[in-house]
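# just coords:
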């Protein structure tokens, strides 16, 4: 079982000689997860933090004033509410969907509180792996600008634009150029699209090359962090929240910006001066109500206790882990210790428990974390266990020893089904146990997304735009009196027209499969060349027997198009949905509406006429052929003669 590890990078004493030369560099070793067994050294430090970019690229004077105003007042600025996808243990990370450019290009990015830069593969990247979505194409975005070379960044060889370079402890790396473009946060977001700086990746190696996700969404502290950029622009308060789904559920939610803390949320102080990572003041751990017999200072070594959303499991200093393991095993009754699912890892596993997650508390004890302010955050068994993949009813500890490193690292498993609020403006972190798949209902927050942004599509002058739905998927409601006759959309492709023409049938079949319609309903309207690619206009029609789409079918198609959620095989190159339109049913003339009836009537008349003529013809023929024949006169008969032999 492969394990995503923490997003911290290696620092070597031999590299310290280069420290001062790197202080003005935009390239830095960033926190990043690595794959390694729990007994190896897990925590390594970055060489330097990302230096400040030219502030004029990110924040204006007006934006800075608004930021200070928001931080000093109880006013809640709009926030970006976004869904989380994938699963912590099977994927090793959670992703969210981010839209970049005009028109928007969509990406699945790992949410990472230990990284300080957001980056996606660039179309110019020849050393990028096969990821979930097509690469970002700057040429297709009308709002893209490269970040020009300046004294506060590392420049490319031509001294034209800024670059970034991230190297990670698991021997993976990411490098590319810095660009600026419109970033959109999805239909659930109250926050309007904003300009932001991000990395356009030109090379990647290691785990970054092989992972399914497209890139990283950096939520850490630093001017390149998406959070810092939005805060510095004054569009959100200095806070964000993550809510990871529970065992066997996956998914979750994320909020960029401040939200009202729910009743019962417990907080720990978080000192930004202590380390560049998000830390908490952990003082004690209790198992089954009993304090672990260790000195509280054990949780305060090196970086203290660090939260990292990009790390899968939790890692304790040696003394804390030994005490925790001993206390857990002391409370287990009727369970048998067994080998772990992977011989490469020295997992501590037990069999004999209930398979249902809701019943785990009957076999495993509760664990409490006590903060410096005396508040308590209680862990359910799913917050420190993972399911054994080969033995039903067996579970393993998801908390390991952190080698000889004194830092306590708390990964995503600790906060499953927990809303974690990183209140950076007030230097604290909040925890609230909840069902993350039902977060908005539990917070009594409407799930109504904002109006569809113009860049996501449009409607024809004859049509009526669908409105956002409060719940459920797809997320669009079509008024009951609106009949969708057909839907058109334009697709920009990197494949030239000469290459795509022979494959139009295959392409329309793939589109039909993605939209859940028959191939006959997808029709090509126009195919034009755009220099190095093609612009293709498609139409989706209802079934031949119908004049308009059923409401459910129309909602499904509109949702897929509006959210740019159409996935085509890579053989069709890089592509983007440029715009979509909803068209009402075409008005039919009397003849168009009744031609089938007329045709059927004509056919019936012809059949009746032919049938009557056939009867008359048969009778007439019989009358003509009913004649008495006279016997042949015997005198007229000529005897047949034998053939004579040939005479030589």
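Yep, that arrived. Computed from a predicted structure; not experimentally measured.
# contacts, neighbours, all on C-alpha from now
Noted.
# now the strands: where do they sit in the stretch 401-550 of the chain?
408-410, 418-423, 428-433, 467-468, 476-477, 486-493, 522-529, 534-540 (DSSP state E, counting those that start in this stretch).
# Make a markdown table out of those and add mean neighbour count.
Below are those laid out as a markdown table (neighbours: other C-alpha atoms under 10 Å):
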| stretch | mean neighbour count |
| --- | --- |
| strand 408-410 | 26 |
| strand 418-423 | 25 |
| strand 428-433 | 22 |
| strand 467-468 | 18 |
| strand 476-477 | 22 |
| strand 486-493 | 20 |
| strand 522-529 | 16 |
| strand 534-540 | 21 |
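# would TSV of these with distance to residue 439 be doable?
Putting the strands of the stretch 401-550 of the chain into TSV (distance: least, C-alpha to C-alpha, whole Å) gives the following:
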stretch	distance to residue 439
strand 408-410	22
strand 418-423	8
strand 428-433	10
strand 467-468	19
strand 476-477	21
strand 486-493	34
strand 522-529	38
strand 534-540	36
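# Can you say which of these is nearest to residue 201?
Using C-alpha to C-alpha as the measure, strand 486-493 is the one of the strands of the stretch 401-550 of the chain that comes nearest residue 201, at 20.4 Å.
# ok, structure two:
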């Protein structure tokens, strides 16, 4: 048994600089304890791609970032690699589909009807694959687990087909594995000694599997292999893990409630699924040629990313520390020059790079730098912020030797500062005040001109001039 426990967190999720998906704020789990195979395996944790509010797929779909579909391509027995595609793709013409009922369970189900070994159907009722949760496809499970009767029939059919091989003990004495020796150590030659296995779905479509889809390599005996299919205890659920889809592209088309399977070399598929930064016409899919070389992805249509929508963080400041083996007294005259080099290495304007504070200890200096938004913006665009952080994380900041040895660490992002009422309305207030002042000055000028004009129309009379008698009035 394996277990995992931890806490829920919330942060920005980014899929790299080459991804067309904009960074998104998402809820995710952070492990702090693992037991069993989860702890001993090479992989570090599990990424939840199932149904539910906490699934990264559901979060991206709900925000309109991708269509309700994703694909996984699993590496083979001897070859690693693989790919994950978020959003829809153009399915190859020979992709095999099985219906997936989202209401059946919280897992990804397929309607398995029959299993064939060496071309012959196992003597089982289709109902055996429909118990409890039905047939579940679980990428987080390593092997395959069948109900009791189905496992017995499968094991007997395999052993009848490999009677020429010697049955040996498994690599771990704690498990009663079914293993065989005498086969080729080259996994590509396994079909010469082990039978093919087919899964038939209710729609009549059939997924043909090679031996690597039900065998795992014996770790102690060269040329020996063990069954990677086990009995699922007394549980009537059929559980198909990652071994079943080795070197298989699996498309989880949740929008149309179906799952597609396409046998291919997953170590090379990323080159065919890679999205360039400059969109090019998509190749067509040919029905007569090998679709391995013709398949191309089609992402769900979307608008250019916006960074002012709810759920997308606004980054107002990026800070990081730089330690240098230079005395600050010697470094101080060259701070502007250093800021220029940093701006060039981070691909930002030099006005965005500012010294926040510094400390000096002996012959070393510690500087805290801040990367601010461009002067005309209130925050840094998420794509630019992710690029800056990637350059810091990957040590892509290179300074001249004159600055000695240096180290960048402890970067941090901060939201834009909350603006006060005055800051939010200062431009309007100042603009209104200027307009009122101009209008006031204009009014004063007009009044002054009017008074001058009125005075010019009045006849001037000296104080000592005689006043005509007819103008005198009695008091």
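Now that the structure is in, tell me what you want to look at. For clarity, every value in this text was computed on a predicted model and none was experimentally measured.
# Could you report the TM-score for this superposition?
Once superposed, the chains reach a TM-score of 0.59 (TM-score structural alignment, normalised by the length of structure 2), with 314 aligned residues with a C-alpha RMSD of 3.6 Å.
# out of the strands of the stretch 401-550 of structure 1, nearest to residue 220 of structure 1?
Closest of the strands of the stretch 401-550 of structure 1 to residue 220 of structure 1 is strand 418-423, at 10.3 Å (criterion: C-alpha to C-alpha).
# neighbours of the aligned partner of residue 89 of structure 2 in structure 1, just the number please.
The alignment partner of residue 89 of structure 2 in structure 1, by TM-score structural alignment, is residue 259. A total of 17 residues lie near residue 259 of structure 1 under the criterion other C-alpha atoms under 10 Å.
# Ok, residue 97 of structure 2 next?
Using other C-alpha under 10 Å, residue 97 of structure 2 has 22 other residues around it.
# list the contacts for the closest residue to it other than its chain neighbours?
Leaving aside its sequence neighbours, residue 97 of structure 2 sits nearest to residue 260 (C-alpha to C-alpha, 6 or more residues apart in numbering; 4.2 Å). By C-alpha atoms under 8 Å, 6 or more residues apart in numbering, the contact set of residue 260 of structure 2 is 95-98, 249-253.
# Which residue in structure 1 aligns with residue 260 of structure 2?
Residue 260 of structure 2 maps onto residue 430 in structure 1, by TM-score structural alignment.
# Please tell me how far that match sits from residue 436 of structure 1.
Distance, residue 430 of structure 1 to residue 436 of structure 1, by C-alpha to C-alpha, to the nearest Å: 15 Å.
# quick one on the thing from earlier: among the strands of the stretch 401-550 of structure 1, which comes closest to residue 615 of structure 1?
Of all those, it is strand 522-529 that lies closest to residue 615 of structure 1, at 47.8 Å by C-alpha to C-alpha.
# and the closest one with strand 486-493, angle?
Interaxial angle, strand 522-529 of structure 1 versus strand 486-493 (axes from the mean of the first three to the mean of the last three C-alpha atoms, to 10 degrees): 40 degrees.
# okay, the angle between strand 522-529 of structure 1 and strand 534-540?
Interaxial angle, strand 522-529 of structure 1 versus strand 534-540 (the same axes, to 10 degrees): 160 degrees.
# for strand 522-529 of structure 1, packing partners?
In terms of contacts (3 or more C-alpha pairs under 8 Å, 6 or more residues apart in numbering; DSSP states H and E), strand 522-529 of structure 1 is packed against helix 497-500, helix 504-515, strand 534-540.
# okay, those in TSV with distance to residue 413 of structure 1 next?
Listed next are those as TSV, based on distance: least, C-alpha to C-alpha, whole Å:
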stretch	distance to residue 413 of structure 1
helix 497-500	46
helix 504-515	34
strand 534-540	44
